[in-house]
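Visitor: Everything below, folded, please.
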Amino acid sequence: MSETGSTRPWGRILLGGAVAVALVSVGYAVSRDRSDAPPPVSTASPAPSAAADPEAVIRQLQERVGANPKDAEGWQQLGWVYFETARYAEAARAYRRATDLVPGNATFWSSLGEALVMADERDPMPADAAKAFDRALAIDAKDPRARYFLGVRKDLGGDHTGALDVWFALLADTPPGAPWEKDLRRTIEQVGKINSIDVASRLAAITQTAPHLDLPNPVATAAIPGPTTGQMQAAASLPKGQQDQMIQGMVDSLEAKLKGNPGNVDGWIMLMRSRMTLGETGKAAGALKSAIAANPAQEKRLRSEAALLSVPGA
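Guide: Next up is the predicted model:
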């Protein structure tokens, strides 16, 4: 895709979800913010919401990593909040600290790459961003964000067909009905239209499967019944810090219940989903290990569901 004037290709994939009382959703969305690309799409938040008071959240996370500079998940969450408040250079620095601490985490590297892309006002694909995406793919060839930006790199280089091939492969690995499917299809359709490439037949013929096996009703991406009116009103009346404590308490309570009933496979999946939502990737990986240890016969399913959530080690 050629650049025109001051426009440039932007890409965003967010992995995770927004937690609010009893409502947790997981997904990622793809958008390209430029005049000749698909319009931006709404995205879910993979960390505690920064919408209410982002500066307060930033201060809390700064204090957290200040007290423990080796807290990789704290650096990741700080990077996410910086990113969501358009402080991309600071986001990149935070994500880089996370990669320094846990160099084997593909999500950290692809997040770093995305932040570096957004931080650079001149180069649509800075060399250090490309290296970060390459590191992510070397660790996890299925990392959706890195795969998406691999397509962006091809597109920037004039290989529009190659870019679409990458995105079609990503779509093929997307579970049917996943939250991000619609946005990825829209990206393919509009890039094809811009470059006069017919994509309709390929879209119609593509067969989507889960990363490890076809899960007819994956818990990882399933909708969860929303909170009651009373719960919503109670949560809304709490200060932001207390809301976060409520959310954390609910997740910790779920983990405690699973220790008493480790055979609840759906519960383990929900715990992994919640941990990833909060940016606690290490705890999510730990939950996967515990779930498999308690339910060895369900290992294949657990790993498949965990892969939908990008749990490390899935």
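Visitor: C-alpha from now on. contacts and neighbour counts both.
Guide: OK.
Visitor: how about the strands of the stretch 1-150 of the chain, start to end?
Guide: 12-13, 19-20, 23-24, 30-31 (DSSP state E, counting those that start in this stretch).
Visitor: Between the ones you listed, which one is closest to residue 112.
Guide: If you check each of those against residue 112 by C-alpha to C-alpha, strand 12-13 wins as the nearest, at 12.0 Å.
Visitor: what's the closest one packed up against?
Guide: When contacts are defined as 3 or more C-alpha pairs under 8 Å, 6 or more residues apart in numbering; DSSP states H and E, strand 12-13 sits against strand 30-31, helix 144-156.
Visitor: still on that earlier bit, and among the strands of the stretch 1-150 of the chain, the most buried is which?
Guide: Compared across the strands of the stretch 1-150 of the chain, strand 30-31 shows the largest average neighbour count, a mean of 24 (mean count of other C-alpha atoms under 10 Å).
Visitor: From the contact counts, what lies against that one?
Guide: Counting by 3+ C-alpha pairs under 8 Å, 6+ apart, strand 30-31 packs on strand 12-13, helix 181-194.
Visitor: neighbours of residue 60, just the number please.
Guide: A count of nearby residues for residue 60, using other C-alpha atoms under 10 Å, gives 15.
Visitor: if we can go back for a sec, of the helices and strands packed on strand 30-31, give the one that comes closest to residue 89.
Guide: Smallest distance to residue 89 across the helices and strands packed on strand 30-31 (C-alpha to C-alpha): 15.6 Å, for strand 12-13.
Visitor: Can you give the distance from the closest one to the centre of its chain?
Guide: Relative to its parent chain, strand 12-13 has a centroid offset of 8 Å by C-alpha atoms, centre = their mean, to the nearest Å.
Visitor: Pull the residues that contact that strand.
Guide: For strand 12-13, contacts defined as C-alpha atoms under 8 Å, 6 or more residues apart in numbering pick out 28, 29, 30, 31, 32, 114, 144, 145, 148.
Visitor: shouldn't the first one be in contact with residue 179?
Guide: Spelled out, that is residue 28. Yes. Using C-alpha atoms under 8 Å, residue 28 makes contact with residue 179 at a distance of 6.9 Å.
Visitor: To compare with the earlier structure, here is another sequence to fold:
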Amino acid sequence: MSALGPPAWRLPAALLLAATLATLSHRQTGQGGLLWQAPAAAPSAAAPPAAPDIEAMVQRLADRLAAEPADVQGWRRLARAYETLERHEAAVQAYRQLLRQQPADADALCELALVLALQQGQRQLRGESAGLVQRALQADPNHLQALALAGGIALEAGRPQEARRLWQRVLDQVLPGTALHRDIQASIEKAGAPRP
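Guide: Have a look, this model is predicted:
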């Protein structure tokens, strides 16, 4: 999967846009970790490990966390590794374990919302996924990923004014003149245009 987002068939345009905004926001601010972003690897001159080695590394991490379940960052790394391997059910369980220890972790709430949508084959963030985004906003009202995703949810639900308001809050936190600023501005303008 691309670091910029899932294949286009996975999500409708508005939600894909929100996820892309969230990804770009993460790159600019360094906050969070996203569904379609692989865990950062340490720089190395050696060739990347083969797939079986990656599976073995993930299993070792899972085994360690079984013995040390209080390692919140370990659960975050494990969840992201499962996402990279497209093991959505395992990623959901890892995020739930993380959230048992840190229930107001806005990054994990957004990431769990996205993984649940993929696991359940949903083309929109609805039900529990939408509720998780709202919990993320309650935990951090200025969380870029949560605002971007909430805007996508609002647009898909036929509430373009709310989507524009939420995306404006993202725009207000982004450096003017950057590509991210231009992309968000274009999204806000497009949300205000009548549907064809």
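Visitor: neighbour count winner among residue 28 and residue 179 of the first structure?
Guide: Between residue 28 of the first structure and residue 179, counted using other C-alpha under 10 Å, the more crowded position is residue 28 (25 against 20).
Visitor: give the contact list for that one.
Guide: 13, 14, 15, 16, 17, 43, 44, 179, 180.
Visitor: repeat that for 7 Å
Guide: 13, 14, 15, 16, 43, 44, 179, 180 (C-alpha atoms under 7 Å, 6 or more residues apart in numbering).
Visitor: From residue 202 of the first structure, how far off is the fifth one?
Guide: Read it as residue 43 of the first structure. 26 Å (C-alpha to C-alpha, to the nearest Å).
Visitor: what about the two, which has more around it?
Guide: The residue with more neighbours, out of residue 43 of the first structure and residue 202, is residue 43; 20 against 10, by other C-alpha under 10 Å.
Visitor: And for that one, nearest residue in space, chain neighbours not counted?
Guide: Sequence neighbours aside, residue 29 is the residue nearest to residue 43 of the first structure in space, at 5.6 Å (criterion: C-alpha to C-alpha, 6 or more residues apart in numbering).
Visitor: The lengthiest helix in the first structure aligns to what range in the second structure?
Guide: Assignment by DSSP state H gives helix 240-260 as the longest helix of the first structure. Helix 240-260 of the first structure corresponds to no residues in the second structure, going by TM-score structural alignment.
Visitor: Going by neighbour count, list what's buried in that helix.
Guide: Neighbour-count burial for helix 240-260 of the first structure flags 240, 243, 244, 246, 247, 248, 251, 254, 255, 258 (criterion: 16 or more other C-alpha atoms under 10 Å).
Visitor: right, and out of the contacts of strand 12-13 of the first structure, which lies closest to residue 101 of the first structure?
Guide: residue 114 (18.6 Å).
Visitor: so who does that closest one touch?
Guide: Residue 114 of the first structure is in contact with residue 129, counting by C-alpha under 7 Å, 6+ apart.
Visitor: Then residue 272 of the first structure?
Guide: Taking C-alpha under 7 Å, 6+ apart, one finds 284, 287, 288 in contact with residue 272 of the first structure.
Visitor: Go through the helices and strands packed on strand 30-31 of the first structure and pick out the most buried.
Guide: strand 12-13 comes out most buried of those by mean count of other C-alpha under 10 Å, with a mean of 22.
Visitor: Tell me where the second structure has helices.
Guide: Under DSSP H, the second structure gives helices at 13-29, 51-67, 72-84, 88-101, 106-119, 128-139, 144-156, 160-171, 179-192.
Visitor: With distance to residue 41 of the second structure added, can I get those in CSV?
Guide: Converted to CSV, these look like this (distance: least, C-alpha to C-alpha, whole Å):
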stretch, distance to residue 41 of the second structure
helix 13-29, 15
helix 51-67, 12
helix 72-84, 11
helix 88-101, 19
helix 106-119, 19
helix 128-139, 27
helix 144-156, 22
helix 160-171, 28
helix 179-192, 24
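Visitor: Deepest in the core, which of the ones you listed is it.
Guide: Of the helices of the second structure, helix 144-156 is the most buried (mean count of other C-alpha under 10 Å), at a mean of 27.
Visitor: Once you drop chain neighbours, what's closest to the residue sitting nearest the centre point of the second structure?
Guide: What sits nearest the mean C-alpha location of the second structure, by C-alpha atoms, centre = their mean, is residue 34, with 3.4 Å. Spatial nearest neighbour of residue 34 of the second structure, chain neighbours left out: residue 111 (5.9 Å); criterion: C-alpha to C-alpha, 6+ apart.
Visitor: That neighbour matches what in the first structure?
Guide: Per TM-score structural alignment, the equivalent position to residue 111 of the second structure in the first structure is residue 111.
Visitor: Relative to residue 146 of the first structure, how far out is that match?
Guide: Taking C-alpha to C-alpha as the measure, residue 111 of the first structure falls 9 Å from residue 146 of the first structure.
Visitor: and what of residue 168 of the first structure?
Guide: From residue 168 of the first structure to residue 146 of the first structure the distance is 14 Å (C-alpha to C-alpha).
Visitor: Quick one: neighbours of residue 288 of the first structure, just the number.
Guide: The burial count for residue 288 of the first structure: 25, using other C-alpha under 10 Å.
Visitor: Residue in the second structure paired with it?
Guide: For residue 288 of the first structure, no residue is aligned by TM-score structural alignment.
Visitor: what about residue 288 of the first structure, which SS state?
Guide: helix (DSSP: H, G, I helix; E, B strand; the rest coil).
Visitor: list the contacts for it?
Guide: Residue 288 of the first structure neighbours (C-alpha under 7 Å, 6+ apart): residue 272.
Visitor: do you know how far residue 245 of the first structure is from residue 19 of the first structure?
Guide: For residue 245 of the first structure, the distance to residue 19 of the first structure - C-alpha to C-alpha - is 12 Å.
Visitor: correction: residue 169 of the first structure
Guide: Taken as C-alpha to C-alpha, the span from residue 169 of the first structure to residue 19 of the first structure is 30 Å.
Visitor: next one: residue 190 of the first structure
Guide: Counting by C-alpha to C-alpha, the gap from residue 190 of the first structure to residue 19 of the first structure is 32 Å.
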